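Engineer: no FASTA, just this:
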């Protein structure tokens, strides 16, 4: 374990080699084909990365989730109630383009193969963005992804239902093709064992000026929170790279909100992507996302090659 001059750090810091040893004899349950399907657009995560980083992480989460289930059972016994099925909730935060979705999918795939919690769901907070029509009325289309663009009341209501053991809950669905919440469409969450809540805003606190917002935080409902970290220069490069790949693929769909970018030259597309990053994503990162990093229980720090180099685990 890495030691630092700051003995007051709330985290234990591990190199990837130190973290890999914590796998012990936990089996690798993903195949190369399965991993290929889980990859992001501009990521190339190796089997070694999954074996050395994600398998030990899945082992840790399994131990935490099992302990949490036992605690709920003991608490219900104390109150003379029937044991309820309360899902273990994991929050995954980080910048746009850092790879939160891929991290979530890999964790889900690994956890789903543990016998004691096979039902794992992923919910993205994109579905809790206000619809574009509302954002346009509020003049917030250029602030999409910023704290004020989310319906925090609905997100907290959803999490409260989840944590109360409600058997069936619905979550709104977001389309990246249409760049909007799909009206009337919902994802049904039916008695999951573990729920991964993924989004840039999951560790943020309510806007202090808005006294009408709930006094609880989204992260109050998490049993474990993870922040996927990288330096801003790498994030910008990954965002531009992803934009360029989408320009050659998804943007060509006439129904795509970003179809207008499909005809740009590579040079023009790079300029547009860099401008979007600098005006919107970088500002959101520096002001609203990165400051929440130290609220996480676990910080996964990526190198320029997308592989995780250090792991910080909050001391208990």
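Structural biologist: Structure received. Since we're looking at a predicted model, the values are computed, not measured. Numbers count the residues shown, from 1 in each chain.

Engineer: rest of the way, CA atoms for contacts and neighbours
Structural biologist: Noted.

Engineer: what sits against residue 134?
Structural biologist: Residues near residue 134 by C-alpha atoms under 8 Å, 6 or more residues apart in numbering: none.

Engineer: Check residue 293 too.
Structural biologist: Contacts of residue 293 by C-alpha under 8 Å, 6+ apart are 94, 203, 227, 299.

Engineer: And it, how far from residue 229?
Structural biologist: Relative to residue 229, residue 293 is positioned 8 Å away (C-alpha to C-alpha, to the nearest Å).

Engineer: before we move on, what about residue 15?
Structural biologist: To residue 229, residue 15 is 15 Å away according to C-alpha to C-alpha.

Engineer: Compare the two (neighbour count), which wins?
Structural biologist: Taking other C-alpha atoms under 10 Å, residue 15 and residue 229 do not tie; residue 229 has more neighbours (23 against 14).

Engineer: Look up how far residue 17 lies from that one.
Structural biologist: Distance from residue 229 to residue 17, by C-alpha to C-alpha: 18 Å.

Engineer: try this one next to it:
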């Protein structure tokens, strides 16, 4: 079910507006989970890294107030994808451990005195990296980013329900396509194989994700390249 059936997302345009909104969330007092959704190649990970660095620079890191819990850490292992016949669909919704991600976000939302470990994803090794993100009890803003945070099927709806606020990062398809082909060639595919993968897999996922934009609280559009973190 659409959590905002009669609402239209507001707009955040530019880095300054995004950072200001993140600072507002950080100032609310309790722990807040911010979900940043958007299609593959939109720059979600870059934005999340930039926001975390900017907020750390402004608020200090002792105790830590900001952390990340990205969806990509819940890619199913390649061996599992091969066994399920999904190796050629890697990156599609069914190739993630959505129940595991929802469980992590539920735990983070509940808070508690213990540190929580969240996985990341290595494009170099094409595999999840367990415990890459450490989230101590002091953290008040957890940035959760991923393609499918706003899907409305039963499993993914649990993820959306854990987020206090969601943004949707827009990107033009031609820009995303260029970035995705570069990502695939960097990962070892030939130019022709990279283009085929993007056309037959990534762009289908992009169009699926684009259809979820209306479920976000805010729509966000950024320049193609963010400045380096401080």
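Structural biologist: On my side now, so go ahead. It should be emphasised that the depicted structure is a prediction, and the values quoted were computed from it without experimental measurement.

Engineer: Work out the TM-score between the chains.
Structural biologist: In this superposition the chains share a TM-score of 0.82, using TM-score structural alignment, normalised by the length of the second structure; 216 aligned residues with a C-alpha RMSD of 2.6 Å.

Engineer: Quick check: neighbours shared by residue 293 and residue 229 of the first structure?
Structural biologist: 94, 299.

Engineer: C-terminal to the lengthiest strand in the second structure, what's the next element?
Structural biologist: Longest strand of the second structure, by residue count under DSSP state E: strand 127-135. The helix or strand immediately downstream of strand 127-135 of the second structure is strand 141-146, counting by DSSP states H and E.

Engineer: What lies in contact with the next helix or strand along the chain from that next one?
Structural biologist: Per DSSP H and E, the first helix or strand lying C-terminal to strand 141-146 of the second structure is helix 154-162. With contact meaning C-alpha under 8 Å, 6+ apart, helix 154-162 of the second structure is reached by 1, 33, 35, 98-99, 101-102, 105-106, 109, 148-151.

Engineer: quick check, nearest of those residues to residue 59 of the second structure?
Structural biologist: Closest approach to residue 59 of the second structure among the contacts of helix 154-162 of the second structure (C-alpha to C-alpha): residue 33, at 17.8 Å.

Engineer: tally of neighbours for residue 186 of the second structure?
Structural biologist: Other residues close to residue 186 of the second structure by other C-alpha under 10 Å number 14.

Engineer: show me where the second structure has helices.
Structural biologist: Here the second structure has its helices, by DSSP state H, at 15-26, 44-59, 78-84, 98-110, 154-162, 173-186, 191-197, 203-210.

Engineer: Looking at these, which is nearest to residue 121 of the second structure?
Structural biologist: So among the helices of the second structure, helix 44-59 is nearest, using C-alpha to C-alpha, at 10.7 Å.

Engineer: in the superposition, what's the average offset of the closest one relative to the first structure?
Structural biologist: Helix 44-59 of the second structure differs from its equivalent in the first structure by a mean of 1.6 Å after superposition (mean C-alpha distance after the TM-score superposition for the first structure).

Engineer: helices or strands up against that helix?
Structural biologist: helix 15-26, strand 32-37, strand 66-68, strand 141-146 (3 or more C-alpha pairs under 8 Å, 6 or more residues apart in numbering; DSSP states H and E).

Engineer: list the buried ones in that helix?
Structural biologist: Residues of helix 44-59 of the second structure classed as buried by neighbour count (16 or more other C-alpha atoms under 10 Å): 44, 45, 47, 48, 50, 51, 52, 53, 54, 55, 56.

Engineer: Stretch 71-80 of the second structure now?
Structural biologist: For stretch 71-80 of the second structure, a neighbour-count test (16+ other C-alpha under 10 Å) marks 71, 72, 73, 74, 75, 76, 77, 78 as buried.

Engineer: Aligned to the third one, what sits in the first structure?
Structural biologist: By that I understand residue 73 of the second structure. Using TM-score structural alignment as the criterion, residue 73 of the second structure maps onto residue 127 of the first structure.

Engineer: what about its match, distance to residue 187 of the first structure?
Structural biologist: Note on residue 127 of the first structure: its distance to residue 187 of the first structure, by C-alpha to C-alpha, is 10 Å.

Engineer: repeat for residue 220 of the first structure
Structural biologist: With C-alpha to C-alpha as the criterion, residue 220 of the first structure and residue 187 of the first structure are 23 Å apart.

Engineer: Spatially nearest residue to the residue nearest the centre of the second structure, not counting backbone neighbours?
Structural biologist: In the second structure, the centroid-proximal residue (C-alpha atoms, centre = their mean) is residue 145; its distance is 1.7 Å. For residue 145 of the second structure, ignoring the flanking residues on the chain, the nearest one in space by C-alpha to C-alpha, 6 or more residues apart in numbering is residue 36 at 4.5 Å.

Engineer: Any figure for the gap between the counterpart of that neighbour in the first structure and residue 170 of the first structure?
Structural biologist: In the first structure, the residue matched to residue 36 of the second structure (TM-score structural alignment) is residue 92. Distance, residue 92 of the first structure to residue 170 of the first structure, by C-alpha to C-alpha: 20 Å.

Engineer: Just want to know which of the two has more residues nearby.
Structural biologist: More neighbours surround residue 92 than the other of residue 92 of the first structure and residue 170, with 27 against 14 (other C-alpha under 10 Å).

Engineer: That one contacts residue 202, correct?
Structural biologist: Yes: assessed by C-alpha atoms under 8 Å, residue 92 of the first structure is found in contact with residue 202 at 7.1 Å.

Engineer: just to revisit the earlier point, right, and the match of residue 73 of the second structure touches residue 176 too?
Structural biologist: No: applying C-alpha under 8 Å as the test, residue 127 of the first structure and residue 176 come out as separate, 10.3 Å apart.
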